[in-house]
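J.: structure here, sequence nowhere to be found:
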């Protein structure tokens, strides 16, 4: 069974919880904590390389990250590819094929900038390119209706359902609706599509058990853990620059042997 097949099965029952990593080390740590699969955050990966989020990271850097993560993980992993790393359906299909060839079990691709029609063309091209190469990949399509306020509040659910149908027909495996938090809307979204529904962590979101009961099949952290890591780093480094004291850093640190041993066993 391929990693993509294993990853696809994880969406069939229960709720798959995905803490999002930003490099090989964070991916390895997350796997060691019991994660059944690992996802990346495009924002976290971009920041780790010193780039702004939003289709700014060069494809070469992304592929280096994929290769590094594949080296350290046994669990399936999925890569956030933003708009697809290409200006045409063919270019996107080639980029996705390269990611699949490096060992990824899935990708995220989003419609925020290009819209549903063009993204559907890209999803179809991705599926055709993967089939041609004998590669399997879970294609999770993110719709930014809620994140970008693409419709009035009373029309957002219907728009998401319409886009889910378009992406399903194009060959998508899953639908991701970040920003959707209302329990009634989540239930209707899960009921109204045959695709596994992916929700993103947000303040006030229902618990994992409640989301599972609503029909959600995947819960992602998004960039939240990476953002928290940067806030924590800024606090510790800022304090150290201000007073040069060691206590705050050493009191909260994961022991060096623990981290080193984790990487040695990768």
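T.: Happy to help now that I have it. Owing to the predicted nature of the structure, the values given are computational and were not obtained by experimental measurement. Numbering: from 1, shown residues only.
J.: going forward, measure contacts between C-alpha atoms and count neighbours the same way
T.: OK.
J.: what's the spacing between the residue nearest to residue 225 when sequence neighbours are not counted and residue 201?
T.: Of all residues not flanking residue 225 in the chain, residue 20 sits nearest, at 7.0 Å (Cα to Cα, 6 or more residues apart in numbering). The gap separating residue 20 from residue 201 is 11 Å, by Cα to Cα, to the nearest Å.
J.: please enumerate the shared neighbours of these two.
T.: 220, 221, 222 (Cα atoms under 8 Å, 6 or more residues apart in numbering).
J.: save those as TSV, and put in neighbour count and secondary structure too.
T.: Below are the shared contacts of residue 20 and residue 201 laid out as TSV (neighbours: other Cα atoms under 10 Å; DSSP: H, G, I helix; E, B strand; the rest coil):
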residue	neighbour count	secondary structure
220	22	strand
221	19	coil
222	24	coil
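J.: could you dump these to a markdown table with distance to residue 97?
T.: Listed next are those as a markdown table, based on distance: Cα to Cα, whole Å:
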| residue | distance to residue 97 |
| --- | --- |
| 220 | 23 |
| 221 | 25 |
| 222 | 23 |
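J.: let's bring in a second one:
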């Protein structure tokens, strides 16, 4: 079994500065992230799916996701966290198998989201935690709370309630999506002992601002992927418009 870098990845969430994570979708993007000096790599499920012609939301078969993760892990040397969406499993045995496949590839952590509701989510989170304990293995469990993203009623109260439930169930971190208000982020960070992860969206692009809010992990979701292919799209349009390949050699 490949070393998972768990200890290193865990400590990166408890250092003096926030952990900045860029999200990869293939080996080339992962190597660009590592070579730029990032301390860890995350995957974006949406970017991987889209790059292979699938819609987001566990439409991509787990076997294809696993192949991409395998290649990224084999070609990089820093901790790797995988966006596991809802676990790619309807039953707990399959969920445990999926977790083991990732650990065998050397994955240090996962995101797993609660879009199915907290009851189902807690069942999955506890299943993973119990499996890790029984098998003597470690994996950073980043519990994704989608109350703001899904526009649930009283999203802050729901987020704080779920944060406590997920912390008690053994989560190592909290990933709060869809939140862009610094005052709300401060309230969430101050209400939990777990490191809080947010996406650095356009309204919150300053790492210093997010750090002042108490954020411990800043990720990019599919933003890097979209920016990359927006620029590529503009480039190929320019070639047709100018009837010249000059932009390829700039």
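T.: That came in fine, so what should we check first? Model, not experiment: these values are computed from the prediction.
J.: more neighbours: residue 20 and residue 201 of structure 1, which one.
T.: Applying other Cα atoms under 10 Å to residue 20 of structure 1 and residue 201 shows that residue 20 carries more neighbours, namely 28 against 20.
J.: tell me who's in contact with the equivalent of that one over in structure 2.
T.: Under the alignment (TM-score structural alignment), residue 20 of structure 1 maps onto residue 23 of structure 2. Contacts here follow Cα under 8 Å, 6+ apart; on that basis residue 23 of structure 2 touches 30, 41, 42, 43, 44, 219, 220, 221, 222, 224, 225.
J.: got JSON lines for those residues, with distance to residue 139 of structure 2 too?
T.: JSON lines is the format used below for those (distance: Cα to Cα, whole Å):
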{"residue": "30", "distance to residue 139 of structure 2": "20"}
{"residue": "41", "distance to residue 139 of structure 2": "15"}
{"residue": "42", "distance to residue 139 of structure 2": "14"}
{"residue": "43", "distance to residue 139 of structure 2": "15"}
{"residue": "44", "distance to residue 139 of structure 2": "18"}
{"residue": "219", "distance to residue 139 of structure 2": "18"}
{"residue": "220", "distance to residue 139 of structure 2": "21"}
{"residue": "221", "distance to residue 139 of structure 2": "20"}
{"residue": "222", "distance to residue 139 of structure 2": "23"}
{"residue": "224", "distance to residue 139 of structure 2": "25"}
{"residue": "225", "distance to residue 139 of structure 2": "26"}
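J.: quick one: contacts for the counterpart of residue 55 of structure 2 in structure 1?
T.: By TM-score structural alignment, residue 55 of structure 2 lines up with residue 52 in structure 1. For residue 52 of structure 1, the contact set (Cα under 8 Å, 6+ apart) comprises 43, 46.
J.: would you map the helices across the stretch 101-250 of structure 1?
T.: Assigned by DSSP state H, counting those that start in this stretch, the helices in the stretch 101-250 of structure 1 fall at 116-133, 153-170, 183-192, 208-214, 224-243, 247-252.
J.: matching residue 132 of structure 1 against structure 2, which residue comes up?
T.: Match for residue 132 of structure 1 (TM-score structural alignment): residue 134.
J.: okay, now that match: neighbour count?
T.: Residues near residue 134 of structure 2, counting by other Cα under 10 Å: 9.
J.: likewise for residue 152 of structure 2?
T.: 12.
J.: same check, this time on residue 131 of structure 1
T.: Around residue 131 of structure 1 there are 13 other residues, counting by other Cα under 10 Å.
J.: over to residue 34 of structure 1?
T.: 9.
J.: next one: the one 10 residues further on
T.: By the criterion of other Cα under 10 Å, residue 44 of structure 1 has 25 neighbours.
J.: leaving out chain neighbours, which residue sits closest to it?
T.: Nearest to residue 44 of structure 1 is residue 22, by Cα to Cα, 6+ apart, at 4.8 Å.
J.: tell me who's in contact with the one you found.
T.: By Cα under 8 Å, 6+ apart, the contact set of residue 22 of structure 1 is 40, 41, 42, 44, 45, 48, 226.
J.: top of those by neighbour count?
T.: Using other Cα under 10 Å as the neighbour criterion, residue 40 leads the contacts of residue 22 of structure 1 with 30 neighbours.
J.: next one: the counterpart of that one in structure 2 from residue 109 of structure 2, what distance?
T.: Taking TM-score structural alignment, residue 40 of structure 1 has residue 43 as its aligned residue in structure 2. Taking Cα to Cα as the measure, residue 43 of structure 2 falls 10 Å from residue 109 of structure 2.
J.: residues contacting the aligned partner of residue 122 of structure 2 in structure 1?
T.: Under the alignment defined by TM-score structural alignment, residue 122 of structure 2 corresponds to residue 120 in structure 1. Counting by Cα under 8 Å, 6+ apart, residue 120 of structure 1 makes contact with 166, 167, 170.
J.: residue 88 of structure 2 now?
T.: Applying Cα under 8 Å, 6+ apart to residue 88 of structure 2 gives the contacts 58, 62, 95, 98.
J.: quick revisit: how about the secondary structure of the match of residue 20 of structure 1?
T.: strand (DSSP: H, G, I helix; E, B strand; the rest coil).
J.: one step back: need the contacts of residue 120 of structure 1 in JSON lines with distance to residue 244 of structure 1 and neighbour count, can you?
T.: Output for these, formatted as JSON lines (distance: Cα to Cα, whole Å; neighbours: other Cα atoms under 10 Å):
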{"residue": "166", "distance to residue 244 of structure 1": "57", "neighbour count": "16"}
{"residue": "167", "distance to residue 244 of structure 1": "54", "neighbour count": "28"}
{"residue": "170", "distance to residue 244 of structure 1": "57", "neighbour count": "19"}
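J.: excluding covalently adjacent residues, which one is nearest to the residue most central in space within structure 2?
T.: Centroid-nearest residue in structure 2, with Cα atoms, centre = their mean: residue 83, separated by 4.5 Å. Leaving out its chain neighbours, the residue that sits closest to residue 83 of structure 2 by Cα to Cα, 6+ apart is residue 111, at 4.8 Å.
J.: so residue 225 of structure 2 touches residue 46, yeah?
T.: No - using Cα atoms under 8 Å, residue 225 of structure 2 is not in contact with residue 46, being 9.2 Å away.
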